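Q: Return a 3D structure for these sequence lines:
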Amino acid sequence: MLILLSALLPGLLSGSLVAEPLLPVQAAPDVWHQIGPNPRQYEPSPLPIPRRKRVTEVPPPVPGETPPATQTGIPAAPVQASAPRLTRYTLCLAAGDKDLTSGIAAARAWLAEASKAATPDTAHGAAAQCLGQLLLQQGDSAGAEAAFIESAGQVPATDPAAAAALQTMAGNAALAGGRAETALSWYDKALSPLPASAPSAEDNAVRGAVQIGRARALVALSRLPEASGALQEAHRLAPNDPEGWLLSATLARRGKDLERAQRDIEVAASLAAHGDPLGAPIGLEAGVIAMLDGREDAARKSWQSVVALAPDSAEAATAKGYLDQIGPAPTSSPAASPAAPPETSR
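A: Below you'll find the model as predicted:
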């Protein structure tokens, strides 16, 4: 990450998060024409940050199943001397990884079998959850949303945290399908149970992640002040989540508050670990902020670092487009010595 933003964010190298002094922005209104073929598509769009797996996207505990312990979407096996125990849920996800179409068919068959139970059932919930995750991989966001809600309906009333996790997954699916209003309703339901009187750091991190989802939905609905408030709450609950700071930097940049945008992108960069998938989006956004601030060389170096960091990513493709439009850095050549005056005859 220091390589990614070393030229753009010198404060990070010294451990400081104080934004470097900003240059005049007289050229800012015209800069959009330098960094994108159709900048008006970029500015008002939903926060353009691909979602990574979050705590709230990890399958919640299912009685009798292997508890989730990773952020990969596939529960980790319990620590034991013998070989890991495979469950029908893990096998369902593995089948989808091997062949998505056949995996979805198998998940549907399992769900049909499990749904015959007359009362809420853990197998029913696990089958619906697996189907939702596979449908989301297929791009069927509406089907995934419905499956996650069906799974949430199987969670006992005594476990509101598990239901909230599934409601958040439904919100993420709805947002991926462009249904921001629906997504917002699921996020709000996930937050509706009152937090514990003494919430743990993990509890706060989960609620902070939901607030980040709310912010994305609110931006899509053009409710920007509310989105800013949601991000402030996310910062309070999960101050070490780089995604929240990245989104608030993007939101500040769109509001033309470049000083705030610079500050927040520095915080995001300081929190993103080496190899974090947010590295490329952070670098891309940092370059946009620098360009709008009149620091073309810093923007160029940041976008070049994005290309070097993740050459096959969508962010790298965007960065290459920006670099093509601003062109290479100007080169300076030593000033030519003035020619000697012609000698005159005496």
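
Q: When you work out contacts or count neighbours from here on, use the C-alpha atoms and nothing else.
A: Noted.

Q: What residue, apart from its backbone neighbours, is nearest S102 spatially?
A: The shortest distance from S102 to any non-neighbouring residue, by CA to CA, 6 or more residues apart in numbering, is to G96 (6.9 Å).

Q: That neighbour reaches R108, doesn't it?
A: No - with contact defined as CA atoms under 8 Å, G96 does not count as touching R108 (11.7 Å).

Q: Counting neighbours around each, name which of those two comes out higher.
A: Neighbours per residue (other CA atoms under 10 Å) separate G96 from R108, with G96 holding more: 23 against 16.

Q: The more buried one sits in which helix or strand?
A: For G96, the host element (DSSP states H and E) is helix 88-98.

Q: which other helices and strands contact the helix or strand that that helix is followed by?
A: Downstream of helix 88-98, the next assigned helix or strand under DSSP H and E is helix 100-114. Judged by 3 or more CA pairs under 8 Å, 6 or more residues apart in numbering; DSSP states H and E, helix 100-114 is in contact with helix 88-98, helix 122-138.

Q: T56: which of the ones you listed is closest?
A: Evaluated over the helices and strands packed on helix 100-114, closeness to T56 peaks at helix 122-138, with 13.1 Å, by CA to CA.

Q: Outside of whichever helix or strand comes after the closest one itself, list whatever touches it.
A: Downstream of helix 122-138, the next assigned helix or strand under DSSP H and E is helix 141-152. Counting contacts by CA atoms under 8 Å, 6 or more residues apart in numbering, the residues outside helix 141-152 that touch it are 124-129, 131-136, 162-164, 166-167, 169-171, 173-174, 176-177.

Q: Tell me how far the nearest residue to P63 once chain neighbours are set aside lies from V62.
A: By the measure of CA to CA, 6+ apart, the closest residue to P63 outside its immediate chain neighbours is T122, 6.6 Å from it. For T122, the distance to V62 equals 6 Å [CA to CA, to the nearest Å].

Q: now do S45
A: Taken as CA to CA, the span from S45 to V62 is 37 Å.

Q: quick one, which of the two is more surrounded?
A: Set side by side, S45 and V62 show more neighbours around V62, with 17 against 12, by other CA under 10 Å.

Q: Now do the SS call for the most centrally placed residue in the chain.
A: With distances taken as CA atoms, centre = their mean, R51 lies nearest the centre of the chain, 3.4 Å away. State at R51, reduced to three classes by DSSP: H, G, I helix; E, B strand; the rest coil: coil.

Q: how far away is it from G213?
A: Taken as CA to CA, the span from R51 to G213 is 9 Å.

Q: I'd like the structure of this one too, to check against the first:
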Amino acid sequence: MIIAALLLLQGYSPETEAVMNRSRQQAQERRAATSSARGTKAGGEGATGSLVALPLPPEVAARLQACLDTAIADPTEGAKVASEWALAGGSYHAAQCRGFAFSRAEQWDQAITAFDAGAAEAEKAESSLDAARLWVQAGNAALAGGKPDSARGYFDAALGHGLPDGLPKGEVYLDRARANVALDDLMAARTDMDVALNQAPQDPLAWLLSATLARRMNDLVRAKADIARAGQLSPDDASVALETGNVAMLTGDEAAARAAWTKVQTIAPDSEQGKAARAALAQLGAEAPVPQKP
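A: Now for the predicted structure:
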């Protein structure tokens, strides 16, 4: 019964939903907003050495934010506005908005091209931190578009420029770990994931993905510890609860697995996680709770 339930879980995995797809557009939006919010702030936000971000004049910051807002409301119109801005000398800021608009429309090849061109323009402008950020965005677009090898190359380029310690660097290592998982290079993924955890220890997604990676590598002690940390940081995340059940089952704690999968039903009964948890509970002979309509 236990083996059957675990085999059933192979139809859904956190790597498929969380690692490859989950929150990618949100990540693009967060990075775009962070860049536009820099305003007139000079320097590299804690960067050291030769890492530089050019000051962003208020009028450019305002135009970038307006372009991003347009892309959020209407990606096609956002791409048009960005292209017009590029013709008017918008440089890599216009390219960033154009790539963002294509990402919103899930036109990944066009997004990759726009971000890559923007990074090249930022390089010419000697704004190395902006170039690194745009390469990260190109990498995320490549991952979303099913091109993990290209994605890894973009993340390599970003990290090669150096990034300030902390969450930004941690996210890039996490992204490169995702690319390595997609390329089935689990040892490289583990190395990158450990750096990501060191740089961004408060990111629950990093701990979730570290746990799923450890499970795939048959390191159940590590998987159990990491998913517990993810649960502490994000107790109401359905992906975390689902993986908690997966790890519990593999470590022989059927009661904990049942509890975790039942929790998924409470958090997100109609989600892909909810469907997977419901199927697993059925395999265990457990009756999943009936979702309550609000």
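
Q: quick one: the residue nearest to the centre of structure 1 and Q34 of structure 1, what's the gap?
A: 27 Å.

Q: Buried residues in stretch 104-123 of structure 1, which are they?
A: 104, 106-108, 110-111, 114-115, 121-123 (16 or more other CA atoms under 10 Å).

Q: Could you identify the most distant pair in these?
A: Most distant of these, by CA to CA, are I104 and D121, 20.2 Å apart.

Q: one step back: tell me the buried residues in the helix holding G96 of structure 1?
A: 88-90, 92-93, 95-96.

Q: In structure 1, what stretch matches stretch 167-177 of structure 2?
A: Per TM-score structural alignment, the counterpart of stretch 167-177 of structure 2 in structure 1 is residues 205-215.

Q: Surely D241 of structure 1 is in contact with V267?
A: No - with contact defined as CA under 8 Å, D241 of structure 1 does not count as touching V267 (9.7 Å).

Q: re the thing from before, do you know which of the helices and strands packed on helix 100-114 of structure 1 lies nearest I326 of structure 1?
A: Here helix 122-138 is closest among these (CA to CA), at 36.3 Å.

Q: I'd like the helices and strands packed on helix 100-114 of structure 1 written out as JSON lines, with distance to G229 of structure 1 added.
A: Formatted as JSON lines, these follow (distance: least, CA to CA, whole Å):
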{"stretch": "helix 88-98", "distance to G229 of structure 1": "37"}
{"stretch": "helix 122-138", "distance to G229 of structure 1": "29"}
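
Q: Compare the ones you listed and give me the one nearest P225 of structure 1.
A: That would be helix 122-138 among those, by CA to CA, at 30.1 Å.

Q: could you give the angle of the closest one to helix 141-152?
A: Angle of helix 122-138 of structure 1 versus helix 141-152, following axes from the mean of the first three to the mean of the last three CA atoms, to 10 degrees, is 160 degrees.

Q: How far off centre is helix 122-138 of structure 1?
A: Its chain's C-alpha centre lies 22 Å from the corresponding centre of helix 122-138 of structure 1 when counted by CA atoms, centre = their mean, to the nearest Å.

Q: Buried residues in it, which are they?
A: Going by 16+ other CA under 10 Å, helix 122-138 of structure 1 has these buried residues: 122-136.

Q: cool, stretch 320-333 of structure 1 as well?
A: Buried residues in stretch 320-333 of structure 1, defined by neighbour count with 16+ other CA under 10 Å: 320-323, 326.

Q: and if you look at stretch 254-269 of structure 1?
A: Buried residues in stretch 254-269 of structure 1, defined by neighbour count with 16+ other CA under 10 Å: 254, 256, 258-269.

Q: Which two of those have the greatest separation?
A: Largest pairwise distance in the buried residues of stretch 254-269 of structure 1, by CA to CA, is 20.2 Å, between K256 and A269.

Q: quick one: the strands in the stretch 201-346 of structure 1?
A: For the stretch 201-346 of structure 1, applying DSSP state E, counting those that start in this stretch gives no strands.

Q: quick one, helices of it?
A: Here the stretch 201-346 of structure 1 has its helices, by DSSP state H, counting those that start in this stretch, at 201-220, 224-237, 242-254, 258-271, 279-292, 296-309, 314-326.

Q: right, and these - which one's nearest D188 of structure 1?
A: Going by CA to CA, the one of the helices of the stretch 201-346 of structure 1 nearest D188 of structure 1 is helix 201-220, 7.8 Å.

Q: and A119 of structure 2, how many residues sit next to it?
A: A119 of structure 2 has 30 neighbouring residues, counting by other CA under 10 Å.

Q: That one -> structure 1?
A: Match for A119 of structure 2 (TM-score structural alignment): A152.

Q: next one: S239 of structure 2
A: Under TM-score structural alignment, S239 of structure 2 pairs with P281 in structure 1.

Q: wouldn't its match be in contact with E315 here?
A: Yes - assessed by CA under 8 Å, P281 of structure 1 is found in contact with E315 at 6.3 Å.

Q: Compare these two (neighbour count), which wins?
A: Each of P281 of structure 1 and E315 has its neighbours counted (other CA under 10 Å); E315 has more, 24 against 21.

Q: Residue in structure 2 paired with that one?
A: With TM-score structural alignment as the criterion, E315 of structure 1 pairs with Q273.

Q: Could you do G327 of structure 1 as well?
A: Alignment note (TM-score structural alignment): G327 of structure 1 maps to G285 of structure 2.

Q: Distance check, that match against A279 of structure 2.
A: G285 of structure 2 is 10 Å from A279 of structure 2, by CA to CA.
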